[in-house]
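[1] sequence? don't have it. structure:
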């Protein structure tokens, strides 16, 4: 269940790249994804509210949710979608998998948390793996790969900020409700951007773009979050996080199968090095531990 959630979540990049083949732009693809996923999230909130009462939101909670939706879902997703225009889905997923290391580094710089030597070693392995894959891809088009890599890394930084700030409010609001509220905030920002950049694009796309966007919203956004949350309840966060390693592996094979992207020994080796570094990091009691049900919802 956790592995399937990770694979479906990683397939988001495949769906986005397929939508690009029909002429859709990044802002439109993002807006459609967020709008079409909202009904599923709010149905989940309604179902949960029938089982247990919800804590009323304070004014501070509302501002926090708007901020989290902007940074964690809108900004992070938009940078990711932009980056996918320039790099392979395999490199994109490997860069995003650095998220736990970015959380640690932000905690070190801004929250004055301590990083133990073993964590530095694990992060060194993770970033060495990314550099290995990056060094191969950059040979084909150095400018595009560099720009795309920076955009996706910016996406990972934005989502790391979301995880740090969401850790406190999720205890009070609840993970499903927080994701639904943050998604609503993100949908508003995404819709506003799409209307400003290209007002008619939302209703003039090819039918395939709407089909892909519905699949993206239902099966690559809502379903993974639900599967991961169920897995956390059944097998615990540790095993759920380990199953998440299937995501980058599946992405490389899916990119090769659906997008005809190259799958090389260097790419697989770099991916394994990144996975190894993050796996080592997972064995250490972290300074700032992202909740699995939040970290899979990007």
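    Perfect, I can see it now. What you are looking at is a predicted structure, and each value in this text was computed from that prediction instead of being measured.

[2] okay, CA-based contacts and neighbour counts for the rest of this
    Will do.

[3] quick one, what contacts residue 195?
    By Cα atoms under 8 Å, 6 or more residues apart in numbering, residue 195 lies in contact with 201-202.

[4] That one is in what secondary structure piece?
    For residue 195, the host element (DSSP states H and E) is helix 175-197.

[5] Run the chain-centre distance for that helix.
    15 Å (Cα atoms, centre = their mean, to the nearest Å).

[6] For it, could you pull out the residues that count as buried?
    For helix 175-197, burial by neighbour count (16 or more other Cα atoms under 10 Å) applies to 175-191, 193-194.

[7] Over to stretch 243-257?
    So stretch 243-257, judged by 16+ other Cα under 10 Å, has buried residues 243-256.

[8] Please flag which of those sit within strands.
    Assigned to strands by DSSP state E, none of these qualify.

[9] quick one: which of those residues is nearest residue 7?
    Of all the buried residues of stretch 243-257, residue 7 sits closest to residue 247, with 4.7 Å by Cα to Cα.

[10] Now do the contacts for that closest one.
    Each residue near residue 247 by Cα under 8 Å, 6+ apart is listed here: 3, 6-10, 93.

[11] can you list those in a markdown table and add distance to residue 130?
    Below are the contacts of residue 247 laid out as a markdown table (distance: Cα to Cα, whole Å):
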| residue | distance to residue 130 |
| --- | --- |
| 3 | 22 |
| 6 | 20 |
| 7 | 20 |
| 8 | 22 |
| 9 | 20 |
| 10 | 17 |
| 93 | 10 |
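
[12] Going by neighbour count, list what's buried in the longest helix along the chain.
    For the chain, the helix with the greatest residue count under DSSP state H is helix 142-173. Buried residues in helix 142-173, counted by 16+ other Cα under 10 Å: 144-167, 170, 173.

[13] got the angle between that helix and helix 175-197?
    Per axes from the mean of the first three to the mean of the last three Cα atoms, to 10 degrees, the angle that helix 142-173 makes with helix 175-197 is 140 degrees.

[14] Summarise which helices and strands helix 142-173 is packed against.
    Under the contact criterion of 3 or more Cα pairs under 8 Å, 6 or more residues apart in numbering; DSSP states H and E, helix 142-173 touches helix 59-68, helix 76-83, helix 89-96, helix 99-110.

[15] Put this next to the first one:
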């Protein structure tokens, strides 16, 4: 299988799997607060995955590899996810998603300033703008802003989380990391510890929330751990080490589209004409960003 084919398969996995986790999170939020969901998901998932790698005889990673993977884990599953979780407690989810959708712009900017110094192509830039326009049409932020004042601090925290996620994604290929599965496991565990700290600081009644868990909550958490984390996060970790950042970041546009269609299929949520139009604009933007992408960087030996 060619490298190009692997990249598109990994992209498809991240698009669909992470888009589908919105369903799982919606169900889990009925009984658990958002940052507690993140820490439970990553701590359990990461610990089981690391134990699995040891059973396969992979051995312990070196101190340098562990430290590097932990650093990426703090930025991605730690700061990145907690920023979104905190914002969800302060503002409408649609508005949070719109702020998170600026991730491709942060990745392209940081990549130009600190890493490859490669300017985006004209086609890629047009695709980026189309993606932002599509997200604006999809989420209709003017209506949400009119319904509720936007907390400035929460919005700034979302941007900080997106910058941390973008920097971690760009930095990863330059670091010596364990093999893919162990790197994913360490990142999840460290991110889970960070999320646990934030949950203790900002959320209340964690033990009572666990006691209130229903069968649906357990099923949602199982899905988030085994599909969202193992399949989706592992694919993303591989992707950030093999694909251009502007291509990898397109998941931020596609995931809300996938979530809307899955909500329409499984939760009988209304699919409006505006959603259809916005989805078409977003997908057109993704296609243009894909066509305008740079050649993937030289593959780095991660062993």
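    Arrived safely. All figures in this text were calculated on a predicted structure; none of them were measured in a lab.

[16] Show me where the stretch 201-303 of structure 2 has its helices.
    With helices called from DSSP state H, counting those that start in this stretch, the stretch 201-303 of structure 2 shows them at 206-211, 215-223, 234-240, 245-248, 251-266, 273-291.

[17] which of those is buried the deepest?
    Among the helices of the stretch 201-303 of structure 2, the stretch with the highest mean neighbour count (mean count of other Cα atoms under 10 Å) is helix 245-248, at a mean of 25.

[18] Residues contacting it, please?
    For helix 245-248 of structure 2, using Cα under 8 Å, 6+ apart, the contacting residues are 11, 104, 107-108, 111, 169-170, 239-240, 289-290, 293.

[19] Now with 10 Å, please.
    If you take Cα atoms under 10 Å, 6 or more residues apart in numbering as the criterion, helix 245-248 of structure 2 is touched by 7-8, 10-11, 14, 103-111, 120, 124-125, 128, 166, 169-170, 236, 239-242, 286-294, 296-297.

[20] Pull the contacting residues for residue 120 of structure 2.
    108-109, 111-112, 126, 128, 246, 289, 292-294.

[21] which among those gets closest to residue 270 of structure 2?
    Using Cα to Cα, residue 128 is the member of the contacts of residue 120 of structure 2 that sits closest to residue 270 of structure 2, with 27.3 Å.

[22] That closest one: what's it in contact with?
    Listed by Cα under 10 Å, 6+ apart, the contact partners of residue 128 of structure 2 are 102, 104-105, 108, 120, 122, 134, 246, 250, 253, 282, 284-286, 288-289.

[23] What of residue 193 of structure 1?
    27-28, 30-31, 187, 199.

[24] and stretch 92-110 of structure 2, how far apart are its ends?
    Using Cα to Cα, to the nearest Å, one end of stretch 92-110 of structure 2 lies 28 Å from the other.

[25] Report the distance from it to the chain centre.
    11 Å.

[26] With stretch 101-120 of structure 1 instead?
    Computed by Cα atoms, centre = their mean, the chain-centroid distance of stretch 101-120 of structure 1 equals 21 Å.

[27] and if you look at stretch 153-164 of structure 2?
    The mean C-alpha position of stretch 153-164 of structure 2 is separated from the chain mean by 14 Å, Cα atoms, centre = their mean.

[28] what does residue 72 of structure 2 align to in structure 1?
    With TM-score structural alignment as the criterion, residue 72 of structure 2 lines up with residue 68 in structure 1.

[29] so which of the helices and strands packed on helix 142-173 of structure 1 gets nearest residue 208 of structure 1?
    For residue 208 of structure 1, the closest of those is helix 76-83, at 17.8 Å, according to Cα to Cα.

[30] what's the mean distance for that closest one versus structure 2?
    With mean Cα distance after the TM-score superposition for structure 1, helix 76-83 of structure 1 departs from structure 2 by a mean of 2.1 Å once superposed.

[31] residue contacts, residue 89 of structure 1?
    So residue 89 of structure 1 contacts 10-14, 16-17, 83, 95, 248, 251-256, 259, 261 (Cα under 10 Å, 6+ apart).

[32] Mind doing that once more with 8 Å?
    Residue 89 of structure 1 neighbours (Cα under 8 Å, 6+ apart): 13-14, 251-252, 255.

[33] Wait, residue 159 of structure 1 touches residue 73, no?
    Yes. The pair residue 159 of structure 1 / residue 73 is scored as a contact, 7.5 Å apart, by Cα atoms under 8 Å.

[34] quick one: what helix or strand has residue 18 of structure 1 in it?
    Using DSSP H and E, residue 18 of structure 1 falls within helix 12-20.

[35] Residues in contact with that helix: which ones?
    Contacts of helix 12-20 of structure 1 (Cα under 8 Å, 6+ apart): 26, 29, 81, 84-85, 89, 208-209, 212-213, 216, 220-221, 251, 254-255, 258-259.

[36] quick revisit: looking at the helices of the stretch 201-303 of structure 2, which is closest to residue 58 of structure 2?
    Shortest separation from residue 58 of structure 2 across the helices of the stretch 201-303 of structure 2 is recorded for helix 234-240, at 16.6 Å, computed as Cα to Cα.

[37] Show residues contacting that closest one.
    7, 10-11, 13-14, 169-170, 172-173, 180-181, 184, 248.

[38] switch the cut-off to 6 Å
    Outside of helix 234-240 of structure 2, the residues within contact range by Cα atoms under 6 Å, 6 or more residues apart in numbering are 10, 169, 184.

[39] in what helix or strand does the first one lie?
    With elements delineated by DSSP H and E, residue 10 of structure 2 resides in helix 3-28, which encompasses its position.

[40] by how many degrees do that helix and helix 215-223 diverge?
    Using the same axes, to 10 degrees: helix 3-28 of structure 2 against helix 215-223 is 160 degrees.

[41] May I see the buried residues of helix 3-28 of structure 2?
    Buried residues in helix 3-28 of structure 2, counted by 16+ other Cα under 10 Å: 7-8, 10-25, 27-28.
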